[in-house]
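**Q** Sequence and predicted structure, then a few things I'm wondering about:
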Amino acid sequence: MSYTVNLVEDEQSLNELLTKYLQSEGWIVTSFLNGTDAINKLTPSPHIWILDIMLPDIDGYTIIKEIKKQDPAVPVIFISARDADIDRVLGLELGSSDYISKPFLPRELIIRVKKLLELVYKNDRPKASPLLSPYEVYEELREVYKNGVSITLTSKEFDLLLLFIKNKGHAFSREDILVKIWGDNYFGTDRVVDDLVRRLRKKMPELKVETIYGFGYRMAKG
């Protein structure tokens, strides 16, 4: 799911690094280098805030108070160079959901954000297709996951995946797939179908897509 994340971190190099890591998960990230800009952008509320405590203008405690006034339910992760128990306790009292001390590995932050998003928004997530274990396919969102990790598919790759899922056991000729994925007006070789299937298999190696030599493809029922 394409979650929205607001990141407040005054150290520019760290801000840019964390932004890249968060965006690599497919999330929409808005980053701020100071508290004033963050407070001026409280709406619309993101799915999660990542908030440095020690900022040059307004401290994180002041910001979280304003965040919670606007949206009491939105989760907040505090990050800080200080590893003091009082900071953790005060953060919890003000409504933070987690606390991570600097220095930390960006991947650790990603893991914590994922777990928190899943915990908070699990009931809001559309139901995944139960027909494609171990993959989770969200048709409405046009997203695919395996073990919580997003698999990026092109539009036609996703269309082909849905065609196979909804027609397990049905054999499609290359011409059938051309019409259903590219449309009646496509002009070109049917070898684009082979390339599309090849790319889908590479990204989702556990798909049970069978080649029917001289004809086309089908997804196995089992």
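**A** Okay, I see it. Quick caveat: nothing in here was measured; it's all calculated off a predicted structure.
**Q** going forward, measure contacts between C-alpha atoms and count neighbours the same way
**A** Fine.
**Q** Check which helices and strands whichever strand or helix holds Leu17 is in contact with.
**A** Here Leu17, judged by DSSP states H and E, is contained in helix 12-23. Helix 12-23 is packed against strand 4-8, strand 28-32, helix 106-121, with contacts defined by 3 or more CA pairs under 8 Å, 6 or more residues apart in numbering; DSSP states H and E.
**Q** Can you show me the strands along this protein?
**A** Assigned by DSSP state E, the strands in the chain fall at 4-8, 28-32, 48-52, 76-80, 98-101, 135-138, 143-146, 149-151, 172-173, 209-212, 216-219.
**Q** Can I get those strands in a markdown table including mean neighbour count and distance to Tyr21?
**A** Formatted as a markdown table, those follow (neighbours: other CA atoms under 10 Å; distance: least, CA to CA, whole Å):
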| stretch | mean neighbour count | distance to Tyr21 |
| --- | --- | --- |
| strand 4-8 | 22 | 12 |
| strand 28-32 | 18 | 10 |
| strand 48-52 | 25 | 13 |
| strand 76-80 | 23 | 16 |
| strand 98-101 | 18 | 16 |
| strand 135-138 | 21 | 22 |
| strand 143-146 | 17 | 18 |
| strand 149-151 | 15 | 13 |
| strand 172-173 | 18 | 40 |
| strand 209-212 | 15 | 33 |
| strand 216-219 | 20 | 35 |
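**Q** And here is the other one:
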Amino acid sequence: MTERGLVLVVEDDRAIADLVGLYLRKEGFGVHVEATGDGGLAAVRRLHPVAVVLDVGLPGLDGVEVCRRLRAEDDWTPVLFVTARDEEIDRILGLEMGADDYVTKPFSPRELVARVRTVLRRVAGPPARSEVLALGAVRVDVDRRRVTVDGVGVALTSTEFDLLTHLLRSPGRVFSRDQLLGAVWGYAAAAGTRTVDVHVAQLRGKLGPGSPIRTVRGVGYAADTP
């Protein structure tokens, strides 16, 4: 069964790759495995997977560099990093390179598959309807998943897009980090609210001075006219 599409798993530990592949196949995904960064990069270009599960600590061309090169080519295939390093700098670096999410080893294969499904739901978006959100200089065409600032297109990851959309749908409303984590990522608060802060920082950086996102100290974030 591959009705959910092909997921590329780039992992040099064969036991982990086999386990992840087993759980993905159970959920109806097709799976292709590569053990090196170069092989993974070539496979993305050749196979056009719906998502990539990408180990950060690959020999040679590591996962962060693979993701950086994909984004530099304007390839926004959803990427979920798998890393053995739990330091905050690794997470921030990965998200700066355009990753949509990450899990830290050791991880539950079920959790990883659930996160892949969540990322793909965000990419697919809601049923087609006419919806355009605008606040200040920022305009979001929800149907086409396009964002512009003063008419200039801005490339966002699927997570950044859904975070911005969620905030813009309720202008002026303050969302806590836990609320955003549940609404956008679909995770329990235990997953770590720092994830929200990192994505907000990245989103603001891409939107520039026209960003409508403001921090409400001690509470969370809101979208207001700059």
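**A** Received the coordinates, thanks. Predicted model only: the values in this text are computed from it and were never measured.
**Q** ok, back up a step: to Asp194 of the first structure, which of the helices and strands packed on helix 12-23 of the first structure lies closest?
**A** strand 28-32 (33.2 Å; CA to CA).
**Q** For the closest one, grab the matching residue range in the second structure.
**A** Under TM-score structural alignment, the alignment places strand 28-32 of the first structure onto residues 30-34 of the second structure.
**Q** For that stretch, what is the distance to the chain centroid?
**A** Averaging C-alpha positions (CA atoms, centre = their mean, to the nearest Å) puts stretch 30-34 of the second structure 20 Å from its chain's average.
**Q** average offset between it and the first structure?
**A** Stretch 30-34 of the second structure differs from its equivalent in the first structure by a mean of 0.9 Å after superposition (mean CA distance after the TM-score superposition for the first structure).
**Q** contacts for that stretch?
**A** 1-12, 17, 21, 24-25, 40, 43 (CA atoms under 8 Å, 6 or more residues apart in numbering).
**Q** residue in the first structure matching Gly122 of the second structure?
**A** Not quite, residue 122 of the second structure is Arg, not Gly. Under the alignment (TM-score structural alignment), Arg122 of the second structure maps onto Leu119.
**Q** Oh, that last question was meant for Gly98 of the second structure, not what I typed.
**A** Aligned against the first structure by TM-score structural alignment, Gly98 of the second structure finds its counterpart in Gly95.
**Q** again, but for Pro49 of the second structure
**A** Match for Pro49 of the second structure (TM-score structural alignment): Pro46.
**Q** Please work out how many residues are found near its match.
**A** 18 (other CA atoms under 10 Å).
**Q** Report the separation between it and Ser2 of the first structure.
**A** 11 Å (CA to CA, to the nearest Å).
**Q** circling back to that earlier point, mark which of the contacts of stretch 30-34 of the second structure are buried, thanks.
**A** 6-12, 17, 21, 24-25, 40, 43 (16 or more other CA atoms under 10 Å).
**Q** Give me the distance between the residue sitting nearest the centre point of the second structure and Val216 of the second structure.
**A** The centre of the second structure sits closest to Asp100, judged by CA atoms, centre = their mean, with a distance of 1.5 Å. Asp100 of the second structure sits 24 Å away from Val216 of the second structure, going by CA to CA.
**Q** related to what we said a few turns ago, next, the angle from the helix holding Leu17 of the first structure to helix 106-121.
**A** Using axes from the mean of the first three to the mean of the last three CA atoms, to 10 degrees, the inter-axis angle of helix 12-23 of the first structure relative to helix 106-121 is 50 degrees.
**Q** angle of helix 12-23 of the first structure against strand 4-8?
**A** 170 degrees.
**Q** how far off strand 28-32 does helix 12-23 of the first structure point, in degrees?
**A** 170 degrees.
**Q** Helix 12-23 of the first structure vs the second structure, average offset?
**A** Per aligned residue, helix 12-23 of the first structure averages 0.7 Å (mean CA distance after the TM-score superposition for the first structure).
**Q** Tell me which stretches of the second structure form helices.
**A** 14-26, 37-47, 63-72, 88-96, 109-124, 158-168, 177-180, 194-207 (DSSP state H).
**Q** Just put these in JSON lines and tack on distance to Val149 of the second structure.
**A** Compiled in JSON lines, the helices of the second structure are given as follows (distance: least, CA to CA, whole Å):
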{"stretch": "helix 14-26", "distance to Val149 of the second structure": "38"}
{"stretch": "helix 37-47", "distance to Val149 of the second structure": "30"}
{"stretch": "helix 63-72", "distance to Val149 of the second structure": "20"}
{"stretch": "helix 88-96", "distance to Val149 of the second structure": "20"}
{"stretch": "helix 109-124", "distance to Val149 of the second structure": "21"}
{"stretch": "helix 158-168", "distance to Val149 of the second structure": "13"}
{"stretch": "helix 177-180", "distance to Val149 of the second structure": "23"}
{"stretch": "helix 194-207", "distance to Val149 of the second structure": "7"}
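**Q** among the ones you listed, which is nearest Gly220 of the second structure?
**A** Closest approach to Gly220 of the second structure among those is made by helix 177-180 (5.5 Å; CA to CA).
**Q** and that closest one, which stretch of the first structure?
**A** The aligned range for helix 177-180 of the second structure is empty, by TM-score structural alignment.
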